[in-house]
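Peer 1: Quick one, fold the following:
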Amino acid sequence: MEQLLHHLRNLGFTEMEAKVMVELAGRGPSSGYEVAKSLGVSRSNVYTTLQRLSQQGFLHSSQGEPVRYSMLKTEELTHMISGQVRESLSFVESQMPRSVTDQPPFYSVEGDDKILAALTRELERAEREIVIDVCHEEASLLRSELERAEGRGVKLLWSTDGGETSLSRHMLWPGWDSSQMEPSECAGRKFSFVIDRTWSMLGMRGDTCSSVAMVTVHPVMTELLLSHFTQEMVLYEMENDIGNELAERYGSHYEQIYNKYVGMDSITGNSEKGSVVQESGEVEDV
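Peer 2: Below is the predicted model:
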């Protein structure tokens, strides 16, 4: 009973309104006198509450004396309330003043719950395109949200590490072999999202480190993430087309190229360690 009253109050009803509604739902059609007597409160307060709820459409009232009030069917009540809430939320979202100067170009989000909440919120708002670079662990956490987006006609462009998932579209592309990295570098799995080419999240999540992400609407960061995605796509296509020629000229994992730029000492310019590119999997429908 108290929990029901609590949720009715959360929906905007006063304490008295919530009690009157629950009482009528349990009693059926009743007069103001009967409701007041059952609740043990003053009749004037109950009469005022009944009239207000009736005017708002939450109660039916009969003709004659005494006037008898009855609740809407539960499904009618919840449908009416949800419609009002959606209308109010839509109005607030469209009309709330926005100060562009107060919007930080970059801000951080820490913790799994906050990161997933931010991603879920933006994925639900996506209208045209979602570009995703994730490990399969993170992909599985957002599977339902991404499937709903795809169901709305949003285009999904994927990069995953090839883990087991039932997501309908994914692309396996070259990635660093984590077995060749230092333990501290393997602590987290990197991920990035670009939504409608305006909103971006770039972060790291792992079992031995705190989850942290950076969110931005800065166009330069969006451009960089999309450029990285495009370059990896092009490299993947080239490997499938002329991979044997590349391997013959530069080595099976292109060490001669990668060693120039990966693991370089920032002062001497000398490569301190090699890097390995995993073999690509097969591209499914993208």
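Peer 1: hey, let's count contacts and neighbours off CA atoms from now on
Peer 2: Will do.
Peer 1: Break down the stretch 101-250 of the chain into its strands, ranges please.
Peer 2: Applying DSSP state E, counting those that start in this stretch to the stretch 101-250 of the chain gives strands spanning 106-110, 129-133, 155-159, 189-195, 199-205, 212-216.
Peer 1: Using JSON lines, please lay out those strands together with distance to Glu75 and mean neighbour count.
Peer 2: Below are the strands of the stretch 101-250 of the chain laid out as JSON lines (distance: least, Cα to Cα, whole Å; neighbours: other Cα atoms under 10 Å):
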{"stretch": "strand 106-110", "distance to Glu75": "38", "mean neighbour count": "14"}
{"stretch": "strand 129-133", "distance to Glu75": "36", "mean neighbour count": "21"}
{"stretch": "strand 155-159", "distance to Glu75": "35", "mean neighbour count": "20"}
{"stretch": "strand 189-195", "distance to Glu75": "36", "mean neighbour count": "21"}
{"stretch": "strand 199-205", "distance to Glu75": "38", "mean neighbour count": "21"}
{"stretch": "strand 212-216", "distance to Glu75": "40", "mean neighbour count": "20"}
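Peer 1: Including distance to Glu232, could these go into TSV?
Peer 2: Output for these, formatted as TSV (distance: least, Cα to Cα, whole Å):
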stretch	distance to Glu232
strand 106-110	25
strand 129-133	11
strand 155-159	9
strand 189-195	14
strand 199-205	17
strand 212-216	22
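Peer 1: Here is the second sequence; please produce its structure so I can put it next to the first one:
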Amino acid sequence: MKPEIIITLKNLGFTEYEAKAYLALLEKSPLSGYGVALNSGVPRSKIYEVLDGMAQNGEVLISYGAPVLYAPLPPKELIERRRNKTEENFDAACNSLEDFSSRVEDRDNIWNISGYDEIINKAREIINAATESLIIEIWKEDFEKINQALTNAVKRKIKVSIAAYEDIELRNAEVYKVPEEYQIGGDLGRSISICADGKEAMTGVVSLEIESLAATSKHPGLTIPVSQLIKRSIFIAKNLE
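Peer 2: As a prediction, the model looks like this:
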């Protein structure tokens, strides 16, 4: 067997034993396992394991009889199969790495959001991405902007709990009115805070129109304090009802 052909097959992902067995079958087939071992130089103790593995990959054909005989997949079909498998692996690796990179980047950064509409749109995105729970601290005027997104979340069986600064109604959600003396904002403007699944949060001031400002992140440095502040408001509202 020519060493350069074995090297080429190894570059395609074959082991040395697989390359030798395949070339032996190209030279002469069909062959029994013993015949493949004899012609390829692959040890008899390994040949059936090698051939069975190649058969599972569709690279060797088997004829069950007495004895069992083996034949190679034609070279063009073999190369096409390997090419497709390699492309699938590259695509899977690309998608996995991009997803991992995106999640790491999102988790490690705290992002600023400017403008009322942008903040409300981000609130909707967080609500739509929730899979288990949502806790929110909000004024009625701003609640109306995200009411539909919250209604859809409830329909998805997301647990929604709201610390409301005014009379707010949301069917099948837990809504608690925060006493005025415990409300955050006041003269500083209306505030909004939201946390989804304990993993993504946003908090900010939304009464300044285009100058409204908020911060959002999946970083624990923001998600933990925001969720704790909302839970504190809910606790106060529940116990002072």
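Peer 1: TM-score of the superposed pair?
Peer 2: Put the two chains on top of each other and the TM-score (TM-score structural alignment, normalised by the length of the second structure) is 0.51; 144 aligned residues with a Cα RMSD of 3.0 Å.
Peer 1: returning to that earlier point: which among the strands of the stretch 101-250 of the first structure is found nearest to Leu4 of the first structure?
Peer 2: strand 106-110 (33.6 Å; Cα to Cα).
Peer 1: Would you state the helices of the second structure in chain order?
Peer 2: Ranges of helices in the second structure, per DSSP state H, are 3-11, 16-27, 33-40, 44-56, 75-108, 116-129, 140-155, 220-239.
Peer 1: got those as a markdown table, with mean neighbour count and distance to Tyr182 of the second structure columns?
Peer 2: Formatted as a markdown table, those follow (neighbours: other Cα atoms under 10 Å; distance: least, Cα to Cα, whole Å):
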| stretch | mean neighbour count | distance to Tyr182 of the second structure |
| --- | --- | --- |
| helix 3-11 | 13 | 69 |
| helix 16-27 | 21 | 73 |
| helix 33-40 | 20 | 82 |
| helix 44-56 | 16 | 68 |
| helix 75-108 | 13 | 31 |
| helix 116-129 | 18 | 23 |
| helix 140-155 | 16 | 16 |
| helix 220-239 | 17 | 8 |
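Peer 1: how about those helices, which one is nearest Ile192 of the second structure?
Peer 2: Closest approach to Ile192 of the second structure among the helices of the second structure is made by helix 140-155 (8.0 Å; Cα to Cα).
Peer 1: so the closest one matches what in the first structure?
Peer 2: Counting by TM-score structural alignment, helix 140-155 of the second structure pairs with residues 136-151 of the first structure.
Peer 1: Need the residues that contact that stretch.
Peer 2: Residues from elsewhere that reach stretch 136-151 of the first structure (Cα atoms under 8 Å, 6 or more residues apart in numbering): Thr120, Leu123, Glu124, Ala126, Leu156, Thr160, Asp161, Gly162, Gly163, Glu164, Thr165, Leu167.
Peer 1: mind redoing it with 6 Å?
Peer 2: Outside stretch 136-151 of the first structure, the residues within contact range by Cα atoms under 6 Å, 6 or more residues apart in numbering are Gly163.
Peer 1: start to end distance for that stretch?
Peer 2: Counting by Cα to Cα, to the nearest Å, you get 21 Å between the two ends of stretch 136-151 of the first structure.
Peer 1: Likewise for stretch 8-18 of the second structure?
Peer 2: Counting by Cα to Cα, you get 12 Å between the two ends of stretch 8-18 of the second structure.
Peer 1: ok, now stretch 149-167 of the second structure?
Peer 2: Where stretch 149-167 of the second structure begins and where it ends lie 18 Å apart, using Cα to Cα.
Peer 1: so how far is Met21 of the first structure from Tyr33 of the first structure?
Peer 2: Counting by Cα to Cα - Tyr33 of the first structure and Met21 of the first structure are separated by 15 Å.
Peer 1: The two: which has the busier surroundings?
Peer 2: Set Tyr33 of the first structure next to Met21 and count neighbours by other Cα atoms under 10 Å: Met21 wins out with 24 against 18.
Peer 1: Which element, helix or strand, includes that one?
Peer 2: helix 15-27 (DSSP states H and E).
Peer 1: Same check on Phe91 of the first structure?
Peer 2: Secondary structure assigned from DSSP H and E places Phe91 of the first structure in helix 74-95.
Peer 1: For the residue nearest the centre of the second structure, give its distance to Thr131 of the second structure.
Peer 2: Closest residue to the average C-alpha location of the second structure: Asp99 at 6.0 Å, with Cα atoms, centre = their mean. Asp99 of the second structure sits 18 Å away from Thr131 of the second structure when distances are taken as Cα to Cα.
Peer 1: what's the answer for Ile210 of the second structure, then?
Peer 2: Remark: distance between Ile210 of the second structure and Thr131 of the second structure (Cα to Cα) = 31 Å.
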